[in-house]
Structures are given as structure tokens and as C-alpha cells.
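Novice: make a model of this:
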Amino acid sequence: NDIDIEYNPNFRVYFITQLNNPHFLPDICIRVTLINFTITQNGLEHQLLSLVVLNEEPHLEYERKVLLETMAQDLKSLRDFEDRTLEMLTTSEQHLLDRHDLIDNLTRSKITSDEIANRYHENESNERQINLARQCYVSLAKRGSLLYFLINHLSRLNIMYQFSLTWFQRTFHSCILDHDSTRRMSMTNLSNELDPLQRLTRQRRSSSLLSSLISSPRQSISEELTREQIPINLTRTRHNTKSFVSTITPQQRAATLRLMVDRLTYTIYQLVSWSLFAEHQLLFSFLLTTTIERETNNDEKTRYMATASDIIQEEEGGDEQQQQQQQHINELEAKLPCITHDEWTLFMSPLLSTINEDKLSFVNDLLASLYSVCQHLLHDTNQEFFKHSNPYLYLTRHDHHSRLSRFQCILIIKILRPELLLPSISQYVAEQMGSKFLSSGFDDIQDIYTHSSPQAPIILLLSSGTDPTNLLLRFAKETRGSASHLDVISLGQGQGPKVEEVLSKALTLKGRWIFLHNCHLSASFMPRLRVLVNNFSKPGLELDSQFRLFLSTKPDVHFPLELLQLGLKVRFINCIISKYLSSH
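Specialist: The predicted model follows:
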């Protein structure tokens, strides 16, 4: 308001937002410095790769960390010697030959520089060897990064679909660990001999790290790992690494990695699908399928082209022979099943529900090969495609269309028979991923309780006319014989003090459950509720392992974003409640 206000020149103010794409007014943007701390897909892949390697072959990650620190320290030492020498040269008032301290510094700098240069080259060689050994775990880290960025975009469908990076890291870590050593999916179990120090490191990490993560769901995996002390004797030599890796055959590693990737994919799908409303279930399954297929096909295509290029370079022959080989490679590349950019653009285009020349012309502009198939089906005298009750099955089993990829079949159905697109997509997902990726919600509330923790609330997302109170009462009785440990509070005006009193008592008692019903009716209390839940993770506070906080709400913009990202979200509809009550 054009009023001069005196302020300290050391004054600074920082604003932090958890929104992915916050909107600020232009007048604000020109006055502040915006810093983007959001993680990239490639950056997350590197983080997850370090987490996998630290779990499977911890000595590799320890060595890599020490190498990076040593190389950085050596570069800093060189820079310090250079700065000290320049400072002496610029501030010297005597003749340079009379400055014995300068000559001594230059001598030490030269000796140290040679030592650091030799050590730096040796460390670079060791780093290449370590990175080469870590590459076998890239597929698991890449799948994890892919899944996170897929579910991170679900908030565009509904504001309640929020998932934090910390939650995903904990879930990822739980998928690559198994407390039962007989069922542990780990490369280390494939080796007959383990270094005792490695076993000690793993036991210490499994006990301290997992217990701290379970007790504090806000704690980031990467933050905890940085506190680990690095055994010095694991960082100076590489003979343990070579002998350790050699005991694992490539076939064993590939099979185990496939199992871990599949378990990670289904676990993420299961936890996320629990929170999705019915209209978004099939969409998420389809996006998951196509995203994985596009990434897998791109990786296979890249590996194939790299191999083919090496073959061309190794082959000896004239230009004509190399051109023939290149043409052959291009033909094989075209046959690789891959969801191309044009195919995805065509699928995402809002095509009309009726067949007309404009639609077919649009298809011809993007995909001429698909246009010819559509024309063949349209001008077929028997019209078998349009008479068939299952067009997806018709296209996939007809010999004339055997060269079509599964996604191209979906495209043709969307163009010519859009009324059967949804059942065709269900068939496509079941064929590519399995029928378990078409689930419509949780089967048993016990599964939800098993995946929950005392610090993270269980958020029940309600549809119109849904009341899960009877279900929770029934589950409480089945769990402990009575529902006396469950406090049910229906939120509304004036219920805030009662909630705080009940929560305060529950934190001092054993095994209490609290159910706050209809949080969307108490928007003014939500900021205070966020503070109360944040206190669950305060240092020194030990919650009872059986304590649980249940929150029910309809989709509402006033519900705290932090609680949505922290909690375990579950969609509740009347049919699920009725099914559970009738079966029990």
C-alpha cells in the first residue's frame, strides 16, 4: 500500500508448497525467487537403484559412496592448493624467488596434484566397474520410477488421489524386502557363502531401518540410509564384490528380478486401486498396462538397435552390402510390437461415436496402415467384424489380422465399434497383465488393517449414501470380541474439542481405535486435525502398535493434502459394505 516499512537486511522468508503445479499471481512471481524441488523420473530412478543395490549388494553401494566422496574431496584439495597459490602470488610484495613459503607450497601442490591425479584415475576405473555391476538392477528401479509418476498424475482425476514420494519409497522398500528368510526374494540368498560383515550389516539394517520406518511413516528411506555408518574395510578393496557377483548366475538374477518387478507392480496397483472410485478403476488398469508396455517396448527396441548397430560395424563388406543390412534392420524394427507416438495420439483423440469420412481421413493422416485395415473391415461383404459380439477376440484370432498388435486392435475397436471399447480394454488388460489387475476393490477389511500403521490414518473415501460405521463395529468385534475399544465421533459443529480429548486419552491407553466420521462436514477443524496427526510422529512419542485412526470423508478440497499423502486411502461403496456384512 505504498507504505515504507523498516526491516532488517538479514530478513528472509521462505514459502513451501506441496502442490505439483501451484498458481501464483504475476505480481508475486516478479518479486520472489521460485525454486523447483520436484523430482524427475530419471532422478527417482537413480535413488531407487541405490536403494535396491544397498539392499541386495550393500558393499557395492558403500564402495560407490566412498568413491564419490573421495573424488569430491580430491578435487576440493586441488582447488584449495590453487587458490592458496594464487593468493600468495597476488599479495606478495617481495620477489617471487625470495618467497620460500610460496616455493614450498608450489612443491607440495605439485606432489599432491600428481598423487590426486593418479588416485582420481584409479577411482574413475573403480566407479565404472561398480556402475557396471549395478546396472543389472536397473529394470527394478526403472519400473518403480515409472509407477510413481503414473500414480502421481492421478490427482488430475480426483483431488483425493494423492500419494507422497515418502509413501512410495516405503512401499518400494517393503516390496524388495521380505522378513521371512525362506521366501526372501534376494540375490544374496542365491549365494552359498556370504561375507560375515555383509550379514552383520544386513541384520543391523533390517532391524534398525525397518523398525524406524514402520514407527515413523514420514521418514524418508534416503534420509535414513544417509545415517548409516560405512564400514571402512568394505570400501578399500573390490575382491569381495567380484567373488560375490560371480556366485550369482545371470539366469538366477534375471528370474529373481522378474519376481521382484512383478511383486512391486501388483502391490502398487493393489494399494492404489483401493482408493479409486469405480469410474476410474478400469482407466487406471489401462494406463498401467500401456505405460509398462510402452516402456518395455522402448527398452527392447533400444537394445535391439544397439546390437544391430554393432553387427553392422563388425561386418566387412561393400556399401551395397551394408545398405542391404540396414534395410533388413529397418524392416525388423518395424515388426517390433510397440505403441508408437502416433498410435497413442490417435487413441487420446476425441473421435466421434459414428463412422464418417472425417474420422477416417483423420486416421489416414496419422496411421495409413491402420486406415487400410479399417477400409478392409468396412467393405467386407460378410461384415463379420461388425456382427461379432467380441470384436477384440475376432481381431486377435483372425489370421488376416495377425500382424496387428494388441493395442492396434483396441484402436480399431475405438474407431469402428466404440460401444464395445470398455469390455475390449478389459480383455486387453487381462491378456497383457493378468485378470488380477481388474479388481474392483479390497476383499477383506483385514487386508487394510494389515497394510496400515499407527502413525498413518486410514482414510475411507465415501460415495453418496455410504456409511461404514456398522462395518467397523463388526470388524472391531471380530478382532477383539467387543467394540469397546472403538470410539466413533460424527464430526460437525462443536465436535473439535471432543475429538482432541478423545485423541489425547487414546495416546496414553493401549489399543484404542478412533473413527472420525464425515470429515467433509467439518472443514474448519481440518487444519487442527492435520496438526494432531502430525504429532503422532513427534520424536519421543511411542504409539501403541494396535492404535488406529479411521477418517471418513467424501471428496473435498478442504481435506488436508498432507493427510491424503500420508494415509492409507480406501474407497467405500455400499456393495462392498453389504458384501462384507453378509459374509460375516
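Novice: C-alpha only now, for contacts and for neighbours.
Specialist: OK.
Novice: in the chain, which spans are strands?
Specialist: Remark: strands of the chain, listed N- to C-terminal, are 458-462, 486-490, 513-517, 548-553, 568-572; assignment by DSSP state E.
Novice: wouldn't Leu282 be in contact with Tyr428 here?
Specialist: No. With contact defined as Cα atoms under 8 Å, Leu282 does not count as touching Tyr428 (11.0 Å).
Novice: related to what we said a few turns ago, Leu25 is nearest to which of the strands of the chain?
Specialist: strand 548-553 (31.2 Å; Cα to Cα).
Novice: tell me the angle of the closest one relative to strand 486-490?
Specialist: Using axes from the mean of the first three to the mean of the last three Cα atoms, to 10 degrees, one finds that strand 548-553 and strand 486-490 are set 20 degrees apart in direction.
Novice: which helices and strands does strand 548-553 pack with?
Specialist: Where contact means 3 or more Cα pairs under 8 Å, 6 or more residues apart in numbering; DSSP states H and E, strand 548-553 is packed against strand 458-462, strand 513-517.
Novice: can you put these in a markdown table and add mean neighbour count and distance to Asn42?
Specialist: Supplementary listing: those in a markdown table, determined by neighbours: other Cα atoms under 10 Å; distance: least, Cα to Cα, whole Å:
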| stretch | mean neighbour count | distance to Asn42 |
| --- | --- | --- |
| strand 458-462 | 23 | 31 |
| strand 513-517 | 21 | 40 |
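Novice: following up with a second sequence; could you model it the same way so I can compare the two?
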Amino acid sequence: MKEKQDLEEDAQACRRKMSNATALIEGLGGEKVRWTESSAGFQTQITHLVGDVLLSAGFLSYAGPFNQEYRSLLLELWKREMEERLIPFSPDLNVIGLLVDNTTVSEWSLQGLPSDDLSIQNGIVVTKASRYPLLIDPQGQGKTWIQNRERDQQLQDSLSLGRPLLLEDVGEELDPVLDNILDKNYIKSGSTYKVKVGDKEVDVMKGFTLYITTKLANPAYSPEVSARTAVVDFTVTQRGLEDQLLGRVILLEKQELEAERGKLLEEVTSNKRKMQELEDSLLFRLTSTQGSLVEDQSLIEVLRVTKTTALEVSEKLSVAAETELKINQAREEYRPVATRGGILYFLIVEMSLVNIMYQTSLRQFLGLFDSSMLQSAKSQLTSKRISNIISFLTYKVYCYTARSLYEEHKLLFTLLLALKIALQARNISHPEVLTFVKGDPERALLEAWFDHPTPEDAPLPDGYEEKLDTFRKLLLVRSWCPDRTTAQARRYISDSLGPQYAEGLVLDLDAMLAESDSRTPMVCLLSMGSDPTENIERLAKNKVNSISGEET
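Specialist: Predicted structure coming up:
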């Protein structure tokens, strides 16, 4: 009887082992394909590793001070040089993908760093370069990100407590007291380090880092400063701003799609981490198990979970790719809105060259952009909605800016607006704009038209009246009759942008009040002989009466 029982137990154990062995073989068989592909991928990565690291190191060391176009040119030049010297590198190398993961980029975005490629590259240099960063940051975007990312501290406290420090708005020269810190001239004292700050020796604890920012748009730093710091150009470029504005448009217009994409990316990232942990556990068990593999139930369970997770990750990656494609298509559809926003902002910035008092912050402009998105007419047709946003945004920014300009500069601003929009639409060419700017003093023909008291109103001879549009006629007037340029410029503005742009703006205090709040005061800069006191008092009385009426 006992022999029969022992025989049954042996048979049951044998069946269990065979079942486990089958499950193990099937599980490992499924992993074989993936592991073979991963192994081939790792081998390719190893082959390209030297070149990829070299390009990344070059980018971190040298690309910071330059704009996006020059950074791309540098990378292309380096790649060409490496090809000539037979140094292998990944042909589709993306320094962003190599140096930072999506989770970190998402964290930076939540901390206030714009999501365009230039800003992400800047974030990489700031966080990964060996030297302390010096940010050229006239719009203040880099400083805002760092303030959200780190806490402000005193220099000596930051050193001794191991905390980050932000030095804001420095000039072209840095205080010599920073020299030892920037050069990292640390003195080893036992297991800790000290640094000389002025006439004191201060402990340097792990966690200390230094950030420096300047509002200067084009500072001329000495070679010593450039060598001691990682200079990073955070200045907003037209392409970079366009990408930022495009992101804001999509968040508002396609909010549900963007939210779905964010959720999917979060899930995919989480599953990838879980997948990595399971693979590490699986490999550890395969290499360190002391008993029989077929008796290791936990190993079989890990195999099962790994396989299931791999399928889930694969499915979610596929869905995320489809959603990403939809979002990219939607983004490009709304790009004209972002393009117009970029044109408007940089035109406003350029007006400071006319008069230094014409200053507009990027944050102020982004507020105008967002409010224009919300207030412009809605439409089910995407093309109509885009047209509505562009029209409303352009006129709102025009009114907002023109009322803050001296009267003599309003026509200049409006004409530049018309020219820049026409240039972007390729309705006019850059050489034609230069012709308008420089004029042409030669007047060999058309003397009768030239002698007319208002040549802009007279028909052009030799059939040119029908051949030339309003802008080309403006070029003719500018070249032959410069004293009549202003009148023809108003006609061109009306024809190009609309009659409302050619008419004078009347100060509307009610509209100004609607744009202000408790943190945005209205400031009147008075010219000789102007006194808006009566209008302000009337506005105040009307608002008090309306509030009293609402309360009763």
C-alpha cells in the first residue's frame, strides 16, 4: 500500500514538473524573439556608442550659447566630420532622446519650461553640463522654470546646506567672489569639501548648485566667463515661440485629445518601468537559481507577468502612436495661428528699436494670445475657426499696441504689420521691401504723373494702373514721390489688412478696464496738453453707479 502511495506521489510530482517545464519553455520561447531583437539592438547601440557620446558631449559643451538653427548646423558639421574619420554613430541620433527621458521632460513642462525643442535642449544643458549654467534670458522663461524647480537661498547657506542658488539679472561682469565657486576650487577637508568665499572658508555640501541669469539680450561676456560657465541662450526665437504658441492652441482647441495623449504616455512610461523591473528580476532568477528551474514557481509567474505586460505595453504604444499622429495633424492644421502670433510678438519687440520705452514682456503677450483664443468666434469648421482666431488676434494686438505708441509711430507700426504679414504669406518679396525702404531717386519716365499734385490718386500711364497692385504702386510712389508715401501707405494698409487698421484709434477706457485687473494697473503717459482726468473720473462714476445698481 505504501509503495503504491509513493508511486502516485512520484507520478504527481513528475506531472507537476512536466507542466512547469512546458510553461517555462513556452514562456522563455516567447521571450526568445524579444530578447533576440533586443540583443541585436544593443549590439547596434554598442557599435554607435562612441560616436553618439561624442556628439552628445560636444552638444553639452559647445551648443548652449547658440540659437536653434546654428545648433542644428553644428551637429550636421560634426556628423560630416565623423563620417570622414569613420567614427560610427546613430544616423537618426536625437540628442534630446539620448540625454533625457519623456518623464523628465514632462516634469520640466509642469515646472514652467516651454515644450519646444529649443527649450528642452536648454534644459538639458542647464541640468547636465559640468559647469554652472549662465542663462541669457531676456524674456525670463528660464528664470521662471528654475524658480519653480529650485528654492532661493543665500550663497553661504546654499553652500553649507547643500541647496541650489539662483543669481538673477547679472550684468556682463560677474562678482570676483564667485571665482572659486565657478572654477570649483574646492579644498578637501576629511570627508567633506570647503571653498573660499571672500575671506571665509565655507563647507560645500552635496546638493549645492548655482544658476545665473541675465536679462541682457546680447551680452558680451569675456572668454574667462564663457570658460567658467555653461552659457545657455534662452532667448525666444520666432520658430521656438511658434512651437510654444502651437502647444497653447492645441491645449485649448484639442484639450480632450491632448489629455488622452498625456494619460497614455504616463501609462506607457509606467508599464515600461514595470517591464524593466520584471526583466531584471527574470534575468536574476535565471542566473542565480540554486535548484531546478522547473520547480521555481515564482520564476514561471514572473515569466507570465512579463509576457502579459509586454503585450499591454505594445498595445498602448500602438494606441499612443495613433493618438500622437492625430495630434500632430491637428497641430499642423492650427500652425497659421501660431505663425501669426510669432509675427505679432517680434514686431512688438522690434518697436523698442524705435523708442526704448516701447517694452512688452512675453508673459504680457501670452496673456493677449490666450484671451484672443477664448474671445474669438467659435465655429465647427476648423478652417473658419482658424480664420476667426487670426483676425481677432491680429486686431486685438494691433489695438493694444497702437494705443501705447506715440502718434508719430502708429502709422509705422501698422505699415510694418502689413508688410510682415504680406512677407510671411509671400505676397511680396524681401527685395521689394528693401526697395520700399531705400527708394529709387531715378526718374527718367512718367514726368506728367510725377508732376501731378496727388500722384497716388492719378492713374498710372502706359497701362501700369491695371498691372500694379496697391503695394507695387506704393513702391512706385515711394521711389518717385517720397512726399506722398504716407498717403499711399494708408491706402495699402486698408487694402491689405482692412479699413479699420487705416483709421485712427480712439482711446477706449472701458476696453482698457476690461483688460486690467487688481494686478494689472492702467498707466497713462501724458503728452503736452493732454489731460484724461475727466474721462477717468467719468468712467469711475459710471462703474460706481453700475455696482450700486446691481447691489440694490
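Novice: what TM-score do the two superposed chains give?
Specialist: In this superposition the chains share a TM-score of 0.53, using TM-score structural alignment, normalised by the length of structure 2; 348 aligned residues with a Cα RMSD of 4.0 Å.
Novice: strands along the stretch 1-150 of structure 2, start to end?
Specialist: 132-136 (DSSP state E, counting those that start in this stretch).
Novice: and the helices in it?
Specialist: Secondary structure of the stretch 1-150 of structure 2 (DSSP state H, counting those that start in this stretch): helices located at 2-62, 68-84, 95-99, 102-110, 117-128, 141-149.
Novice: just these: most buried one?
Specialist: Among those, ranked by average contacts under mean count of other Cα atoms under 10 Å, first place goes to helix 117-128 (a mean of 20).
Novice: coming back round to it: quick one: closest of the strands of structure 1 to Arg143 of structure 1.
Specialist: The minimum distance between Arg143 of structure 1 and those falls on strand 568-572, with 21.9 Å, by Cα to Cα.
Novice: which stretch of structure 2 lines up against that closest one?
Specialist: Across structure 2, nothing matches strand 568-572 of structure 1 (TM-score structural alignment).
Novice: other SSEs contacting that strand?
Specialist: Identification of packing neighbours for strand 568-572 of structure 1 by 3+ Cα pairs under 8 Å, 6+ apart yields helix 250-274, strand 458-462.
Novice: just send these back as JSON lines, with distance to Val499 of structure 1 too.
Specialist: Output for these, formatted as JSON lines (distance: least, Cα to Cα, whole Å):
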{"stretch": "helix 250-274", "distance to Val499 of structure 1": "27"}
{"stretch": "strand 458-462", "distance to Val499 of structure 1": "16"}
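Novice: what's the closest of these to Lys436 of structure 1?
Specialist: The stretch from those with the least distance to Lys436 of structure 1 (Cα to Cα) is helix 250-274; that distance is 8.5 Å.
Novice: ok, back up a step: mind checking which of the strands of structure 1 is nearest Arg294 of structure 1?
Specialist: The closest of the strands of structure 1 to Arg294 of structure 1 is strand 568-572. By Cα to Cα, the value is 28.4 Å.
Novice: let me know how buried Glu419 of structure 1 is, in neighbour terms.
Specialist: Applying other Cα atoms under 10 Å, we find 12 other residues in the vicinity of Glu419 of structure 1.
Novice: do the one 4 residues further on as well
Specialist: Using other Cα under 10 Å, Pro423 of structure 1 has 14 other residues around it.
Novice: now swap in Ala456 of structure 1 and tell me
Specialist: Other residues lying near Ala456 of structure 1 total 25 when counted by other Cα under 10 Å.
Novice: and what of Leu539 of structure 2?
Specialist: Other residues lying near Leu539 of structure 2 total 15 when counted by other Cα under 10 Å.
Novice: Asp83 of structure 1 now?
Specialist: 12.
Novice: so who does the closest residue in space to Arg239 of structure 2 that isn't next to it in sequence touch?
Specialist: Nearest non-adjacent residue to Arg239 of structure 2, counting by Cα to Cα, 6 or more residues apart in numbering: Gly342, 7.8 Å away. Gly342 of structure 2 makes contact with 238-239, 241-242, 245 under the criterion Cα atoms under 8 Å, 6 or more residues apart in numbering.
Novice: let me have those in a markdown table, extended by neighbour count and distance to Phe208 of structure 2.
Specialist: Output for the contacts of Gly342 of structure 2, formatted as a markdown table (neighbours: other Cα atoms under 10 Å; distance: Cα to Cα, whole Å):
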| residue | neighbour count | distance to Phe208 of structure 2 |
| --- | --- | --- |
| Gln238 | 16 | 35 |
| Arg239 | 17 | 34 |
| Leu241 | 24 | 32 |
| Glu242 | 22 | 35 |
| Leu245 | 25 | 34 |
